[in-house]
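> Build me a model:
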Amino acid sequence: MDFLESIIRIPLEQLPFFLITLVIAFTVHEFSHAYFANKFGDPTARLLGRMTLNPAVHFDLFGIILLLIAGFGWARPVPVNRDNFRRPRLMGVIVSAAGPISNLLLGILGAFIYAVLLGTGVMESITNEQLIRAIVWFFGIFIQFNFFLFLFNLIPLPPLDGYRILEDVAPHSIRGRMQQYEQWLSFVFLLIIFIPGLREYTITPMNNWATQTGNDFLQLFLKMFGI
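Here you go, the predicted model:
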């Protein structure tokens, strides 16, 4: 147990709730990319079986393990062929943004459901302390992680969605330069992720924003119940 705790960043008692959150957040994120790509005329993801809410087809085992150990991981990217879009740049932006926006909506939904449980007295009626703790942990992790994923994926560096959005909105000449230096931009991204001094000015503020935003939405919804 001590060995596991030394390599996994998540407290072991909270690990099941974090894994459930990962399954939901990553699956919905990748499904959203596939759904809108297919809707706009690119069937690539659908033909490869990626337009589904089955987590098994979206998960990358190494990416999940690395996320638990190093705090950074990934799901299997959904393949998108923008040449199939009637308006490649506009529809490309929408397809890229669909993933992060899905996490934003999941975070808001999580805050709403948690507020309902609190505002309607359901939580007060539960006498099992372990169940109460589990509910608090799950919604805390679920809300914060989805808000974090929303913001994190909008970073304009490869391989994130924010970079693909920037590619699609940038003028052709700038887009060419971006592609020319994409390898170096990917290196910058890795530095931000793995160097503690840089994480302090990038990842940590995002975590703080996710926590605060989750609390703000929760308080907003609680006002509906006069709390």
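> alpha carbons only for contacts and neighbour counts from here, please
OK.
> Can you give me the buried ones in stretch 20-34?
For stretch 20-34, a neighbour-count test (16 or more other Cα atoms under 10 Å) marks 21-34 as buried.
> Out of the residues you listed, flag the one nearest to Gly99.
His29 (4.3 Å; Cα to Cα).
> how close does the nearest residue to the closest one once chain neighbours are set aside get to Gly92?
Closest residue to His29 apart from its sequence neighbours, by Cα to Cα, 6 or more residues apart in numbering: Gly99 at 4.3 Å. Here Gly99 is placed at a distance of 12 Å from Gly92 (Cα to Cα, to the nearest Å).
> which secondary structure element contains the most centrally placed residue in the chain?
In the chain, the residue lying closest to the centroid (Cα atoms, centre = their mean) is Leu149, at 3.0 Å. Assessed by DSSP states H and E, Leu149 sits inside helix 129-152.
> Now show me the structure for the sequence below, then we'll compare the two:
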Amino acid sequence: MFGFDENMIFRIPALLIALTIHEYAHARVAVWMGDNTPKIMGRLTLNPIAHLDPFGLIMLWLFKFGWAKPVPINPSNFKNWRQGTILVSLAGPISNVITAFLAAIIYGILAKLELLSSGIGTVLTFTYSYNIIFAIFNLIPLPPLDGSKVLTNLLPARQGYMLEKIEPYAPFILLGLVYLNIINVIIAPFYSALSFMINQIVRIIL
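Modelled structure (predicted):
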């Protein structure tokens, strides 16, 4: 999936696109919902440097597990803090799905016009793939992933608090899941289903 190989020059822009879009979407929706914290902290930007965690990016390339800098938010600034937190959390994965769809559309249009070079095609393919993976991975309900924030705010207070208590151990749990290849087992069926739906829509449009 990730790692150093001859395609790394194509993987890097695809990874940066997926990471940047994901974090920018969190920031944008938080501001829309009334919290200017991301803007104040310089995260309301499409500049990837603002969102990168260098160590997290290296881990992503080397070990198929990494992260960007989380977008800081203050839920107390939302009119409805629970609803606001859920929407901000979902914004990242949803933006990744939309980006994957756009990558597929652009690929299809360029192919039809016979303007698709090998390099552009490879970048678009990785962009498509990484964005789907990011969307699914971030919806896993383990802290601090987006799925856990959604689930925490949907659960009764006691159960939500218990889920939050897992957060200090979550990186080790995730590393274990990656090492045992369980992450791929979890992601694979959702990847296939989501990819199938996107491709069907693209075929209808084009």
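> that older thread, wait, the residue nearest to the centre of structure 1 touches Ile101, no?
No: between Leu149 of structure 1 and Ile101 there is no contact, the gap being 9.3 Å when judged by Cα atoms under 8 Å.
> Stretch 9-27 of structure 2: average distance to aligned residues in structure 1?
Averaged over the aligned pairs, stretch 9-27 of structure 2 sits 1.0 Å from structure 1 after superposition, using mean Cα distance after the TM-score superposition for structure 1.
> which residues of structure 1 does that stretch align to?
Mapped onto structure 1 using TM-score structural alignment, stretch 9-27 of structure 2 covers residues 16-34.
> Stretch 144-156 of structure 2 now?
Using TM-score structural alignment, stretch 144-156 of structure 2 pairs with 159-171 in structure 1.
> hmm, who's touching that stretch?
89-90, 92-93, 96-97, 99-100, 153-158, 175, 178, 186 (Cα atoms under 8 Å, 6 or more residues apart in numbering).
> Show only the entries of the residues you listed found in helices.
89-90, 92-93, 96-97, 99-100, 175, 178, 186 (DSSP state H).
> can you pick the most crowded of the residues you listed?
Using other Cα atoms under 10 Å as the neighbour criterion, Pro100 leads these with 29 neighbours.
> roughly how far apart are it and Phe194 of structure 1?
Applying Cα to Cα, the value for Pro100 of structure 1 to Phe194 of structure 1 is 22 Å.
> Repeat that for Pro79 of structure 1.
Pro79 of structure 1 is 26 Å from Phe194 of structure 1, by Cα to Cα.
> now Glu182 of structure 1
19 Å.
> the more surrounded of those two?
Neighbours were counted for Glu182 of structure 1 and for Phe194 using other Cα under 10 Å; Glu182 has more, 16 against 13.
> show me the contacts for the residue mapped onto that one from structure 2.
In structure 2, Glu182 of structure 1 lines up with Glu167, judged by TM-score structural alignment. Glu167 of structure 2 is in contact with 142-144, counting by Cα under 8 Å, 6+ apart.
> try it again with 6 Å
By Cα atoms under 6 Å, 6 or more residues apart in numbering, the contact list for Glu167 of structure 2 reads Pro143.
> ok, now Ser6 of structure 1?
Ser6 of structure 1 neighbours (Cα under 6 Å, 6+ apart): none.
> Would you mind measuring from it to Tyr35 of structure 1?
On the measure of Cα to Cα, Ser6 of structure 1 and Tyr35 of structure 1 end up 39 Å apart.
> Same question for Tyr181 of structure 1.
Applying Cα to Cα to Tyr181 of structure 1 and Tyr35 of structure 1 gives a distance of 30 Å.
> So which elements touch the helix or strand harbouring Val23 of structure 1?
When elements are assigned from DSSP H and E, Val23 of structure 1 belongs to helix 15-39. Secondary-structure packing of helix 15-39 of structure 1 (3 or more Cα pairs under 6 Å, 6 or more residues apart in numbering; DSSP states H and E): helix 88-119.
> Tell me the counterpart residues of the helix it packs on in structure 2, please.
On structure 2, the counterpart of helix 88-119 of structure 1 by TM-score structural alignment is residues 81-112.
> Just give me the mean distance for the matching stretch relative to structure 1.
Overlaying structure 1 shows stretch 81-112 of structure 2 at a mean distance of 0.6 Å from the equivalent residues (mean Cα distance after the TM-score superposition for structure 1).
> Pull out the buried residues from that stretch.
Buried, per 16+ other Cα under 10 Å, within stretch 81-112 of structure 2: 82-108.
> chain center to that stretch: distance?
Distance of stretch 81-112 of structure 2 from the chain centroid (Cα atoms, centre = their mean, to the nearest Å) equals 9 Å.
> cool, stretch 77-97 of structure 1 as well?
Computed by Cα atoms, centre = their mean, the chain-centroid distance of stretch 77-97 of structure 1 equals 19 Å.
> again, but for stretch 184-200 of structure 1
How far stretch 184-200 of structure 1 lies from its chain's middle: 18 Å, per Cα atoms, centre = their mean.
> Next, the buried residues of that stretch.
185, 189, 192-193.
> which position in structure 1 aligns with His51 of structure 2?
Match for His51 of structure 2 (TM-score structural alignment): His58.
> residues in contact with that match?
So His58 of structure 1 contacts 75-76 (Cα under 6 Å, 6+ apart).
> Quickly note the distance from it to Lys223 of structure 1.
Computed as Cα to Cα, the His58 of structure 1 to Lys223 of structure 1 distance reads 37 Å.
> Ok, Gln212 of structure 1 next?
17 Å.
> ok, of the ones in helices among the contacts of stretch 159-171 of structure 1, which one's closest to Ala75 of structure 1?
Gly99 (11.7 Å).
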